[in-house]
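Chemist: Just a sequence and a predicted model for now, questions to come.
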Amino acid sequence: MKNILSALMLVVTGFSTSAVAQLSARCSLDDQLTTTTSAQGRNAWSRKCGYISASREAFLNSENEYQVYTNACASYPTVQPGSTCAQYVPDNEAAACIAGLVKLGSCVTGCFTPTQRVDFAGRQLPVPEAYANGMKEVTALTPAAQPGLLSFANQTIRAYVAGDTQEDIFLLKTREGRSLEVTAEHPMLLNDGTMVKARTLKAGDTLMGADGKALTLSEVTVFNFKGQVWNVRPQSTDKAENVMSAEGFLTGSVRFQNEWAADDYRLSLRDEFEVGGL
């Protein structure tokens, strides 16, 4: 008898299981900073108060990441059910220092500009319009999806993410006539199934289209944007079920930018294994 096993390549290093759970909570539940201003404000505060060095601050800013802490968050005391956050931590340099915090790790900022359309249960809508219309599901890959044989299903939306920002936006244009505007850290799926940050892309790179076609980038340009950026966080924590369709591209949800930012992800071809003797 033969079984078909679908493999997603994932590498997580440097964190215990409990630390990963806490980092996930900070990045996606109670300490989600959606703008560059807030993220850099947190890093500046952390450096001022002696939690990180100036070089660490510069590195986090260059990666669009921000420092987070165990059991402390920006949303305290108004936290969601399930949060372990027990005290407030600022996101601006001018705030007074707080002693005794324990560093946990870092989270990532990044989203779509408000005009970019995402597939919400079969409807192509800009994210803010989907939010205004009360859309409760977003279309994403299924765990069985693989390059050359994509399959989709609707996923329950846990939260919409929005924030005001002023930062560089990457405009991705393909030879096939498609285009997408995203922030620097936004996760994009290459045609080989590897998830990468938008800022690493260049003309000639090949992305995977939502229709399974290879999309060759003809141009990658950067422009400064001031306004609101948006993203979606599905309820599911399966990585394939967090790969969504946006303007005909396959792209990752906000989970790839935060709790999975340190992971390597690849949508892999199915491997066939002989398991008859098991």
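Modeler: Received it, and whenever you're ready, just let me know what you need. Numbering: from 1, shown residues only.
Chemist: hey, let's count contacts and neighbours off CA atoms from now on
Modeler: OK.
Chemist: Output the longest strand belonging to this protein.
Modeler: strand 152-174 (DSSP state E).
Chemist: Give the buried residues for that one.
Modeler: Going by neighbour count (16 or more other Cα atoms under 10 Å), the buried part of strand 152-174 is 152, 154-157, 159-163, 165, 167-174.
Chemist: helix or strand right after it?
Modeler: strand 179-183 (DSSP states H and E).
Chemist: In three-state terms, label Glu42 for me.
Modeler: For the record, residue 42 is Arg, not Glu. Following DSSP: H, G, I helix; E, B strand; the rest coil, we place Arg42 in the helix state.
Chemist: contacting residues for it?
Modeler: 66-67, 90-93 (Cα atoms under 8 Å, 6 or more residues apart in numbering).
Chemist: In strands only, show me those.
Modeler: 66-67.
Chemist: circling back: angle of the longest strand of the chain against strand 179-183?
Modeler: Counting by axes from the mean of the first three to the mean of the last three Cα atoms, to 10 degrees, strand 152-174 lies at 100 degrees to strand 179-183.
Chemist: Tell me the helices and strands packed up against strand 152-174.
Modeler: helix 36-48, strand 137-141, strand 179-183, strand 214-234 (3 or more Cα pairs under 8 Å, 6 or more residues apart in numbering; DSSP states H and E).
Chemist: can you list contacts of the second one?
Modeler: Going back to what we said before, that points to strand 137-141. Contacts of strand 137-141 (Cα under 8 Å, 6+ apart): 118-122, 150-157, 234, 240-245.
Chemist: Need the buried ones from the residues you listed selected in ChimeraX.
Modeler: This is how ChimeraX selects the buried members of the contacts of strand 137-141, with burial counted by 16+ other Cα under 10 Å:
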select :118,119,120,121,151,152,154,155,156,157,234,240,241,242,243,244,245
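Chemist: secondary structure class for Leu26?
Modeler: Actually, residue 26 is Arg. It isn't Leu. helix.
Chemist: ok, it to Asn64 distance?
Modeler: 16 Å (Cα to Cα, to the nearest Å).
Chemist: quick one, which of these two is more surrounded?
Modeler: Arg26 (30 against 21; other Cα atoms under 10 Å).
Chemist: Who are the contact partners of the more buried one?
Modeler: 32, 68-69, 73, 107.
Chemist: also this one, for the comparison:
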Amino acid sequence: MKKSLSLCAVTMTLGLATQASAAWAPSSYRCAFDQITNQDQARGRQQWAKKWADADPYNISANKDQRFWAAMFNQDALDSLNNYQTWLYPVYVDPNQGYDPVMGPGAAGSDTAGLTGDQIFNLDYTIKPVQVLMDGVCEPGCYTPDQKVLFQSGEVPIEKAQQAGADDLVTLSSESTLDAVQLVNNTVERYTVDRDPVRQDVLDFRMASGGKLSVTLEHPLVTGEGSLRKAKEFTVGEHLVRQDGSLDQIVTIEKRSWYGRVYNLRPVSKDLTSNILVAEGYLNGSARFQSEYVEELNRLILRKNVPDDVIPQN
């Protein structure tokens, strides 16, 4: 099975339901519908699911009720926590309703959205009807719709680009390094967007040059050292990287609650460096870093002539 995780709540791993039976269920649909933006709440969902899987309250199995939590994801969840300090949480579908997604506890927009992880853990199992199946895992956490992404025709707000089906993307070339940034024409493979507007946390970056960038907490940004880090891990005084490779110091980072849909896209190219795109003039990771390339999140991809064994990994 090919593993595919999500930072932006737009992709999920291959699940248990038969895809051919679904009315329509692209991966972006389920994670976006059942969005958790808080690691503690994601922990609560996962542990709630494991608890009731073990308890088998519907007497479905002599062992575990994998309609709550599938044992096949145990190693994925452990690896994600150990390597990326990220809690994977299960998502669900209802086979009686065309395999439509079912919002689980802790999701943004749900009645349980404000609960802590421990409160979610202690919820009763009846929040999940007996027929509802676990169908994959998502990861908590893109651009707000007004953020301008660089296309061959110029900078375009990502919402308008998605609505127009713009595919003439510009990204870094695969040969780029931090001191020799090269932009090349690329093509959009597909866009990702939340199915419904939800309330979520956004970080507003302001830089010394007057530049600005607004992204969700989990969005990957290129650091001044040439690595990728989640937006929430940056601090004032550090630097973002402009499209020409120059550094711009962060002077403020403000967190705000925002209601709406967030967007991202992925190029057709699959190598890591050409999945760095330009938004509001700064180098960012595409949606590929938030799915099958999540394991590469902390890999230094823009440094050159430095052996891996002498680069600190933490």
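Modeler: Okay, I see it. Nothing here was measured: the structure is a model prediction, and the numbers come from that model.
Chemist: rewinding a little: tell me which of the contacts of Arg42 of the first structure is nearest to Thr251 of the first structure?
Modeler: Tyr66 (22.0 Å; Cα to Cα).
Chemist: what about that closest one, how many neighbours?
Modeler: 27.
Chemist: thought it was touching Ala39?
Modeler: Yes - counting by Cα atoms under 8 Å, Tyr66 of the first structure touches Ala39, with 5.1 Å between them.
Chemist: So which bit of the first structure is stretch 169-183 of the second structure matched to?
Modeler: Mapping stretch 169-183 of the second structure onto the first structure (TM-score structural alignment) gives residues 138-152.
Chemist: Just the terminal-to-terminal distance for that stretch.
Modeler: Start-to-end, stretch 138-152 of the first structure (Cα to Cα) is 10 Å.
Chemist: so how far is it from its chain's centroid?
Modeler: Stretch 138-152 of the first structure has its C-alpha centroid displaced from the chain centroid by 18 Å (Cα atoms, centre = their mean, to the nearest Å).
Chemist: buried set for that stretch?
Modeler: Going by 16+ other Cα under 10 Å, stretch 138-152 of the first structure has these buried residues: 138-147, 151-152.
Chemist: Quick one: the residues you listed as CSV, columns for distance to Ile4 of the first structure too.
Modeler: Output for those, formatted as CSV (distance: Cα to Cα, whole Å):
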residue, distance to Ile4 of the first structure
Val138, 27
Thr139, 25
Ala140, 22
Leu141, 18
Thr142, 15
Pro143, 13
Ala144, 10
Ala145, 13
Gln146, 12
Pro147, 15
Ser151, 16
Phe152, 19
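Chemist: which of those lies closest to Asn191 of the first structure?
Modeler: Pro147 (7.7 Å).
Chemist: Tell me who's in contact with that closest one.
Modeler: 191-193, 212, 267-269.
Chemist: Contacts for stretch 299-306 of the second structure, please.
Modeler: 176-178, 225-228, 272-273.
Chemist: Of those residues, which pair is most distant in space?
Modeler: Farthest pair in the contacts of stretch 299-306 of the second structure, by Cα to Cα: Glu225 and Leu272, 16.1 Å.
Chemist: quick one: which of these two has more around it?
Modeler: Leu272 (20 against 16).
Chemist: counterpart of that one in the first structure?
Modeler: Per TM-score structural alignment, Leu272 of the second structure is aligned with Lys239.
Chemist: if we can go back for a sec, which of the contacts of Arg42 of the first structure lies closest to Trp45 of the first structure?
Modeler: Out of those, the member with the shortest distance to Trp45 of the first structure (by Cα to Cα) is Glu93, at 4.1 Å.
Chemist: For Pro307 of the second structure, see how far away Val184 of the second structure is.
Modeler: In terms of Cα to Cα, Val184 of the second structure sits 27 Å off from Pro307 of the second structure.
Chemist: ditto for Val294 of the second structure
Modeler: On the measure of Cα to Cα, Val294 of the second structure and Pro307 of the second structure end up 22 Å apart.
Chemist: isn't Gly110 of the first structure right up against Arg255?
Modeler: No - the pair Gly110 of the first structure / Arg255 is not scored as a contact, 10.5 Å apart, by Cα under 8 Å.
Chemist: Please identify which of the two sits among more neighbours.
Modeler: Between Gly110 of the first structure and Arg255, counted using other Cα under 10 Å, Gly110 has the larger neighbour count: 32 against 23.
Chemist: contacting residues around the more buried one?
Modeler: By Cα under 8 Å, 6+ apart, the residues touching Gly110 of the first structure are 34-35, 64, 182-186, 229, 254, 257.
Chemist: Not counting sequence-adjacent ones, nearest residue to the alignment partner in the first structure of Tyr143 of the second structure?
Modeler: By TM-score structural alignment, Tyr143 of the second structure lines up with Phe112 in the first structure. Excluding its sequence neighbours, the residue lying closest to Phe112 of the first structure (Cα to Cα, 6 or more residues apart in numbering) is Val182, at 4.7 Å.
Chemist: still on that earlier bit, could the helices and strands packed on strand 152-174 of the first structure go into JSON lines alongside distance to Leu8 of the first structure?
Modeler: Below are those laid out as JSON lines (distance: least, Cα to Cα, whole Å):
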{"stretch": "helix 36-48", "distance to Leu8 of the first structure": "30"}
{"stretch": "strand 137-141", "distance to Leu8 of the first structure": "13"}
{"stretch": "strand 179-183", "distance to Leu8 of the first structure": "25"}
{"stretch": "strand 214-234", "distance to Leu8 of the first structure": "18"}
